[in-house]
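Novice: Here you go, sequence then predicted model.
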Amino acid sequence: MGNPRRIHDQHQGRHGLAKMTGRLLLMGLLVVQLARPIQSIEWTLPDVIDSIGSVSTSIIDPSLLPTPQGLLDGSKQLIAGYPFEYVSSTLNFICSQALSSHKIKSKFTPDINKMNFQLQGACTKTNFALTDAESMWKSPEFNPKKKVVILATGWTTTVNGSDTIDVLSKAYNCRGDVNFVAVDAARFVDTLYTWSAFNTEEIGENIAHGLVHLLDLVPVENIHLIGHSLGAHIVGSAGRHLQRLTGKTIPRITGLDPAKPCFNEGEILSGLLRGDAAFIDVIHSNPGVLGKKDPLGDADFYPGGIHPLPEGCYSVVCAHARAWQYYAESVFPGNEHNFMATRCNSMQRLRDLRCPGNEHPMGYAAPTTIRGNYFLEVSGTSPYGKHANIVRTMSHEHCGVCPNGPDSTTTPTSTPSQS
């Protein structure tokens, strides 16, 4: 029988070595990031290394892999004041290594029987189980002659009390030419981020199964999927799985600041990909922090450039929300050309008038034939589009709103099918 003290010392030694090696890896990662010229920033690198040393241990010794809560706690220990992008990149690296170990599983496995489509009119919100999606397509509130817009939102956002859904619903109901549907993924995206990220692929597959019935009533050409944050990756998954199930391709997917952390790192969570639809347009409003910076679609728009905080925002939460706010503004009638963008390599080149070519609208009216990266100026307050008209904006205040008061939400009494 071994000496208990010696065994303890050996374990402590391995743990210490792993922790030290992990710190060195992270130091190297941060040094590479910090090698870029940054103005007016003072660095105390050891503070950062110490603050995430316990998390980095997991990269070296898989047996010490942190739980999702550990990852979250580790991120909270980061010293305030460090540039968002560098902190985000480091945490993204740690998260990706943890995910690649296959030792972290989602706490809540998506259950299609607990997910709903919510058909939203100006005065009504009606829930339909994904397993009974055919009932929605046959509902008197659903008009098969109109196009269908389906929105999936992000982390900790559900159909109840979501500004994202409420504003986009109002905008589309103001137009009056589409069936606006929100995806209620219940608690499967209303939990710790890492678990929510794990669920995007399965939620997308469940949505695709619901869409199969839609194709019996509405041609695939009339379907548009929109997703904000994690929701962008959910609709990307839905597009891929619909192709697999039916051989048909969604004509357009719009990604609104697709979530960055944990996606496309080590190919564990692929997220929204070019090819998930015939045309993918992406609006990046918090690039490199909560949102992806790299181009993901056929046309990628960078309002205000690649700076993580657009004009008028002083937090990453504000910046992350700007994408859906820009898009919603463009949906209201008359606002289709509020955001005119030019294909370019950078915001500076655009400002120097070194980007030849025609302007194209970002948002609702984005042409499905354009390709490349597009830059544009935006305002810091609503209306955000540089081509906006304040009088027209004020006229939209009550458009798309129920004249009889607050919306009512109902759930059909039909029993969902279990197919």
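Specialist: Received the coordinates, thanks.
Novice: hey, let's count contacts and neighbours off CA atoms from now on
Specialist: Fine.
Novice: how far away is the residue nearest the centre of the chain from D257?
Specialist: Centroid-nearest residue in the chain: S229, 1.4 Å away (criterion: CA atoms, centre = their mean). Distance of S229 to D257, computed by CA to CA, to the nearest Å: 6 Å.
Novice: residue ranges of the helices in the stretch 251-400 of the chain, please?
Specialist: 316-331, 347-351, 390-395 (DSSP state H, counting those that start in this stretch).
Novice: I should have written the stretch 101-250 of the chain there, sorry.
Specialist: 133-137, 163-175, 193-214, 230-246.
Novice: For F332, find the nearest of the ones you listed.
Specialist: F332 sits nearest to helix 163-175 of all the helices of the stretch 101-250 of the chain, at 5.2 Å, using CA to CA.
Novice: What residues of that closest one count as buried?
Specialist: Neighbour counts using 16 or more other CA atoms under 10 Å place 164-165, 167-174 of helix 163-175 among the buried residues.
Novice: related to what we said a few turns ago, wait, what's in contact with the residue nearest to the centre of the chain?
Specialist: 153-155, 255-259, 291, 320 (CA atoms under 8 Å, 6 or more residues apart in numbering).
Novice: hmm, try it at 10 Å
Specialist: 152-155, 255-260, 290-292, 320-321, 323-324 (CA atoms under 10 Å, 6 or more residues apart in numbering).
Novice: so how many other residues sit close to L78?
Specialist: Per other CA atoms under 10 Å, the neighbour tally for L78 reads 17.
Novice: So for it, what's the nearest residue that isn't a sequence neighbour?
Specialist: Distances taken as CA to CA, 6 or more residues apart in numbering place S51 nearest to L78, at 5.7 Å, with adjacent residues excluded.
Novice: got it, and A341?
Specialist: Once flanking residues are discounted, A341 sits nearest to L376: 4.7 Å by CA to CA, 6+ apart.
Novice: Can you verify my assumption that that neighbour contacts N345?
Specialist: No - with contact defined as CA atoms under 10 Å, L376 and N345 do not form a contacting pair (11.4 Å).
Novice: Which one's more surrounded, those two?
Specialist: Neighbour totals were compared for L376 and N345, and L376 leads with 25 against 15 (other CA under 10 Å).
Novice: mind checking the longest helix of this structure?
Specialist: Using DSSP state H, we find that the single longest helix of the chain is helix 4-34.
Novice: For it, what is the distance to the chain centroid?
Specialist: 34 Å (CA atoms, centre = their mean, to the nearest Å).
Novice: Name the residues of it that are buried.
Specialist: 15, 18-23, 25-27, 30.
Novice: Okay, one more to line up with it:
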Amino acid sequence: MFHNILTILVITSCGGRAFAGLLDLFNVNTDYNAAFVMDSIFDVMSNDTKYLLSGDSTNPIETDVTFLCGNRNAPNLTQTVINDAGLSSKLVTSKPIVFITHGWLDNGNKIWIRSMAADYLKFVDTNVCIVNWSNLCLYGYALAANHTFRVGAYLSSFITYLNRQGIPLNKVTLVGHSLGAHISGHAGRYLGGKIAAIYGLDPAGPLFTLPFDVGPAKRLDSSDAQYVQMIITSRCTTGVCVGDGHENFYPTGGFVPQPNCVLPLFGNSETFEPLTCSHAHACTLFRMALNPQNVFSGKKCSSYSLYLLELCLFNKSTKMGIYTSRVGGDFYLITSMFEPYT
């Protein structure tokens, strides 16, 4: 019965009453209930959670978390380890480096993450590493969320190793989706907030934000890097309600459904379901924005309603993504239904 109710809520989330009902489900009083909602929603979408792991991993962390790295001269990303004897064939230590981290139930071989890595190499002369923590994210949501601390700690160890090889911390950028955003935040915190930038792509909300606020020490926030940007596309559902970055972008208010997810069968959507489509759309928008020709200009404003009323017309604007002018604040913008969504 619970699954049937969730199915109705999720599929009809573009309606006001259904969206409010979904928010009510996430505004629960305990961490357990939030994790249960996440697991149940996934069960609705997949009809099979039998493969989800239970208990905890006994593998060494270097088995459960791997780094696939390369650059323009070595675009076929290959596994790279701490004290890697072949490091010089995989990374150019005189250039910056970007780490891309996936979220819950995902992995480093998915098309979206490979496409993002390829676009980074196309538009930015940098090293790129994919953080693959799939062995630790194929658990129930609560366990996977708890694993983010271990993954973040190991990522910080790998970055420390690369720092000793000549890559300064101020040349390190982290990009993370969902739980991967918080992994990036953990790593940045372990490194004293000294890395250059973190881009949180719809950071996961359940277990990290209200109504049970875990505090900035346990989630991505502006103290984790010299510059933190958040792109929020499933506000108060699978994503956080409010951004904690130096700059926070809310495409179409940050709400579900994003424009290309209203009619997923007819648009260029990430999935056929509005909630997960909207959650994933932050990754697509960020990847589109890597191309300097795709300009997503956000207007600084205190709320989406004021933005829609055009009461922020004379406020500052900046570009969403890596080409931001870093003026700071909350920014709203409207995106379109079709690629490149500008």
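Specialist: That came through, no problem. Just so you know, these numbers come straight off a predicted model, no measurement behind them.
Novice: on that earlier part again, looking at the helices of the stretch 101-250 of the first structure, which is nearest to P310 of the first structure?
Specialist: Taking CA to CA, helix 163-175 is the member of the helices of the stretch 101-250 of the first structure nearest to P310 of the first structure, at 18.2 Å.
Novice: so how far does that closest one sit from its counterpart in the second structure?
Specialist: Taking mean CA distance after the TM-score superposition for the first structure, the mean distance separating helix 163-175 of the first structure from the aligned residues in the second structure is 1.4 Å.
Novice: Give me the contact list for that helix.
Specialist: Counting by CA under 10 Å, 6+ apart, helix 163-175 of the first structure makes contact with 119-123, 149, 151-154, 157-160, 176, 178-183, 228, 321, 324-325, 327-334, 396-402, all of which sit outside it.
Novice: What span of the second structure is it aligned with?
Specialist: Helix 163-175 of the first structure corresponds to residues 111-123 in the second structure, going by TM-score structural alignment.
Novice: The residue nearest to L78 of the first structure contacts T57, correct?
Specialist: No - look at S51 of the first structure against T57 with CA under 10 Å: they stay out of range, at 12.0 Å.
Novice: which one of those two has more residues nearby?
Specialist: T57 (24 against 18).
Novice: What does the more buried one correspond to in the second structure?
Specialist: In the second structure, nothing lines up with T57 of the first structure, judged by TM-score structural alignment.
Novice: Spatially, and excluding backbone neighbours, which residue is closest to T57 of the first structure.
Specialist: Nearest residue to T57 of the first structure, sequence neighbours excluded (CA to CA, 6+ apart): K19, at 4.6 Å.
Novice: Kindly report the same for R23 of the first structure.
Specialist: G53 (5.6 Å).
Novice: which residues in the stretch 301-419 of the first structure form strands?
Specialist: Counting by DSSP state E, counting those that start in this stretch, the stretch 301-419 of the first structure has strands at residues 340-343, 359-361, 372-376, 408-410.
Novice: still on that earlier bit, what range in the second structure does the longest helix of the first structure sit on?
Specialist: Using TM-score structural alignment, helix 4-34 of the first structure pairs with nothing in the second structure.
Novice: mind listing what W195 of the first structure touches?
Specialist: W195 of the first structure is in contact with 68-69, 104-109, 155, 188-189, counting by CA under 10 Å, 6+ apart.
Novice: Distance-wise, check whichever residue in the second structure pairs up with it relative to S325 of the second structure.
Specialist: Matched by TM-score structural alignment, W195 of the first structure corresponds to L143 in the second structure. Using CA to CA, L143 of the second structure is found at 38 Å from S325 of the second structure.
Novice: cool, and T276 of the second structure?
Specialist: Using CA to CA, we find T276 of the second structure at a distance of 30 Å from S325 of the second structure.
Novice: on that earlier part again, report the set of residues contacting both of S51 and T57 of the first structure.
Specialist: With contacts taken as CA under 10 Å, 6+ apart, the residues that reach both S51 of the first structure and T57 are R23.
Novice: Which residues are in contact with G385 of the first structure?
Specialist: Each residue near G385 of the first structure by CA under 10 Å, 6+ apart is listed here: 303, 326-327, 329-330, 335-340, 362, 376-379.
Novice: between the residues you listed, which is closest to N127 of the first structure?
Specialist: N127 of the first structure lies nearest to Y327 out of the contacts of G385 of the first structure, by CA to CA, at 24.7 Å.
Novice: Give me the neighbour count for the counterpart of the closest one in the second structure.
Specialist: Aligning on TM-score structural alignment places Y327 of the first structure opposite F286 in the second structure. If you count neighbours by other CA under 10 Å, F286 of the second structure ends up with 20.
Novice: just L311 of the second structure next, same as before
Specialist: L311 of the second structure: 13 surrounding residues under other CA under 10 Å.
Novice: Please list all residues in contact with it.
Specialist: Here L311 of the second structure is in contact with 301-303, 305 (CA under 10 Å, 6+ apart).
Novice: Still touching in the first structure? Go through these.
Specialist: For the contacts of L311 of the second structure, the contacts that are reproduced in the first structure, applying both residues aligned by TM-score structural alignment, their matches' CA atoms under 10 Å, are 301-303, 305.
Novice: Identify, from these, the entry nearest to S223 of the second structure.
Specialist: Using CA to CA, these come closest to S223 of the second structure at S302, 21.5 Å.
Novice: where's the aligned partner of the closest one in the first structure relative to L256 of the first structure, distance?
Specialist: Counting by TM-score structural alignment, S302 of the second structure corresponds to N345 in the first structure. The gap separating N345 of the first structure from L256 of the first structure is 20 Å, by CA to CA.
Novice: For D132 of the first structure, which of the helices of the stretch 251-400 of the first structure is the nearest?
Specialist: Nearest to D132 of the first structure among the helices of the stretch 251-400 of the first structure is helix 316-331; the distance by CA to CA comes to 28.8 Å.
Novice: how big's the offset between the closest one and the second structure?
Specialist: Helix 316-331 of the first structure sits 0.6 Å off on average (mean CA distance after the TM-score superposition for the first structure).
Novice: residue in the second structure matching the residue nearest to the centre of the first structure?
Specialist: Taking TM-score structural alignment, the alignment pairs S229 of the first structure with S178 from the second structure.
Novice: ok, now which ones touch I253 of the first structure?
Specialist: I253 of the first structure makes contacts with 149-151, 223-227, 232, 235-236, 238-239, 272, 274-282, 297, as judged by CA under 10 Å, 6+ apart.
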